[in-house]
Every structure is written in C-alpha cells, then in structure tokens.
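> Pasting a predicted model and its sequence here:
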Amino acid sequence: MEVFKIKNLNNFVDFPKYATEQTPGLDLISTIDSILIPGDIKIIATGIAISLPKKYEAQIRPRSGMAVSYGVTVVNAPGTGDDDYRGDSKVGLINLGDKDFTEQRGMRIAQMVISKYKRISWTESETLDEIERNGKGFRLNGLRQ
C-alpha cells in the first residue's frame, strides 16, 4: 500500500478511510451542518488537504445512497483533485431531489478514489484505426440513434 501525505485542517475531522477492504473509495466527511434545498448547490469543506505525487489524481464521486435516496450528488461528478493542489479538498453538492436535505457535520458526503493518470500528446491524422463500430451512432435506452 502506498502512503501519501495528508494535513488535518480541522481538529474535528477524521482522515478519509475505506469502508471495507475491497472498497476503492475513501469516504469524505463534512465539517459543517447545512441544509440543501431542492436545486441548491453548496461547496462543502472536508477539512483535509492532501499531497498527491505527480501523475496522480483524486476523483471525487457521489455516494450512491445519498444520490438514490435523496437526490443529493456531486455536482461535477466525478470531480478531480489535481496533483498540484494543496488546499481544502472541498466537495460541490447539489440537491436534485424534491425535499430539503440536512447535511450534518461528520456525515459521509462523497468518495475519493486515487488514480494514476498518463499525460498524452496528439498527432493529427487523416485516418483512425478501423474498429467494428467506427462512427456509427450510439445507443440511448436501447434505441439506435
């Protein structure tokens, strides 16, 4: 297991942790009490700053229980925490549901998945590799477009 640096910006906060041995996402915790009314977007501080090595990112993802049960999700899902950012790992939440959502200090509000990425460059080409699908439409609800 790799070890990365983390800074506690709020003495209340627990460091993000995995719920189980097989869970890829670390739970992020809210540092405040807040109410999100339907349609509301709020930036929620998690009280931690992290130091990612170069070519790593922190993907911020919704918690499925909050999304399905209450309509509360990460507004820019998945959000990306860059390897050159050292501030509070904030989470943008939006209430897409039809009822107020009370978010409480200490509540798990999102998941953070750490991933390695590659940087690329482009070369312009008149042709692309042939594949079965090529540029033929996409499927939406099982219907061909």
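Done, it's in.
> switch to C-alpha atoms for all contacts and neighbour counts from now on
OK.
> quick one: terminal-to-terminal distance for stretch 86-95?
Stretch 86-95 has an end-to-end distance of 27 Å (criterion: Cα to Cα, to the nearest Å).
> residues in contact with that stretch?
Contacting residues not belonging to stretch 86-95 are listed as 9, 36-51, 60, 70-76, 81, 101, 110 [Cα atoms under 8 Å, 6 or more residues apart in numbering].
> For this structure, just list every one of the strands.
5-8, 17-18, 26-29, 34-36, 41-44, 48-51, 56-61, 72-74, 79-81, 91-95, 101-103, 108-116, 139-140, 143-144 (DSSP state E).
> Give me the distance between the residue nearest to the spatial centre of the chain and Thr123.
For the chain, the residue nearest the mean C-alpha position is Ile60 (1.4 Å; Cα atoms, centre = their mean). Distance of Ile60 to Thr123, given as Cα to Cα: 31 Å.
> what about versus this one:
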Amino acid sequence: MSETPRPRLDVLIRRIDPELPLPEYAQPGDAGADLRTTVDAELAPGERAVLPTGIAVALPDGYAAFVHPRSGLAARCGVALVNAPGTVDAGYRGEIKVIVVNLDPREGVSFRRGDRIAQLVIQQVEKARFHEVAELPGSARAEGGFGSTGGHAAV
C-alpha cells in the first residue's frame, strides 16, 4: 500500500546569483534542501566566515526556515555552523547567509563557489502566548538539566 504524497509548500525565491542552481533536495524524503556558497573561501583552523548563498526567500506566515549543518562536512572536515540552526523568519527578505566555522585543530578547509555548505529545512512554527505565573506546575524531570538523565560514562 503506497502513501499519498503530501502537498508541497509553495515558497517564493529570488535568485541573487543567477549562475547557481536553486536549493534542491538531493534524495527523495530529504528534509533539507542544499544551500551553496557564491564565493570561494579558505578557513584556517578555528576560523569562521559568513558565506552568501545567492538566494532570498519569502516564507508564508506561520513558517520559518532553519539552516542546518551538512553531516559530511562535519565528519570529514570539522566544519560546523556557529549558530546552528540559523533561523530565517517569515518576514526576512534578505540574502540567506551561512556562518561556518572550521573546528579542525590542524587542517584548513577550502570552499569553492557552488559547493554545498548547509541545508535549509522549512517548518511550520507556532506563535506562543506567554503567561507569567509565580510557580510552574511540577513534572517528573523538574529542574534537572545538563546531563541529569545520564547517557554518557562521565555522567
């Protein structure tokens, strides 16, 4: 029995750099569409850079886009995103830029124009109404945090 495909969300996109492809999903079922850099960049160990992607989007109200790292860049090169995930709000109309950092302690990393540098995940988001209270209701976890549930030999 096959599943009915989910409807696609229409997102308006402006191509700032007409020579690069639009974001695309590499495989069926992928959550993130690949973002590419428009510039060459060299990052020494510990160095960071803001890389432009050559696109801007208009998301529908009630949605946000989140810029996530690429696992292959992290595993092979030690590349991470400084503010992962970066948030693109529905009202933002500027170019999407990605803040990358080279966490490898010894090797530099090179990016070339057109390299895939991050993934864009679009999600529906809720607007919260905040209600100030003197006390929060109890829970099983209470105030336990930062490793309070275990899961690592050092905890």
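That came through fine. These numbers were taken from a predicted model, which means no experiment stands behind them.
> What's the match for the residue nearest to the centre of structure 1 in structure 2?
Counting by TM-score structural alignment, Ile60 of structure 1 corresponds to Val67 in structure 2.
> Ok, Ile44 of structure 1 next?
Mapped onto structure 2 by TM-score structural alignment, Ile44 of structure 1 lines up with Leu51.
> what about Arg139 of structure 1, distance to Glu132 of structure 1?
Distance of Arg139 of structure 1 to Glu132 of structure 1, given as Cα to Cα: 15 Å.
> actually Gly81 of structure 1, not the one I wrote
Going from Gly81 of structure 1 to Glu132 of structure 1 by Cα to Cα gives 35 Å.
> now Glu126 of structure 2, nearest residue through space, not along the chain?
Distances taken as Cα to Cα, 6 or more residues apart in numbering place Gly62 nearest to Glu126 of structure 2, at 6.6 Å, with adjacent residues excluded.
> who touches that neighbour in this structure?
Counting by Cα under 8 Å, 6+ apart, Gly62 of structure 2 touches Ala90, Gln124, Val125, Glu126, Lys127.
> Let me have these in TSV, extended by distance to Val100 of structure 2.
Formatted as TSV, these follow (distance: Cα to Cα, whole Å):
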residue	distance to Val100 of structure 2
Ala90	23
Gln124	25
Val125	25
Glu126	28
Lys127	29
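> most surrounded residue in those?
Within the contacts of Gly62 of structure 2, Ala90 tops the neighbour count with 15 neighbours, counted by other Cα atoms under 10 Å.
> if I line the two up, what does that residue land on in structure 1?
Alignment note: Ala90 of structure 2 maps to Asp83 in structure 1; criterion TM-score structural alignment.
> before we move on, back to that, if you count surrounding residues, which of Arg139 and Glu132 of structure 1 has more?
Of the pair Arg139 of structure 1 and Glu132, Arg139 is the one with more neighbours under other Cα under 10 Å, namely 9 against 6.
> and that one, what is it in contact with?
Gln145.
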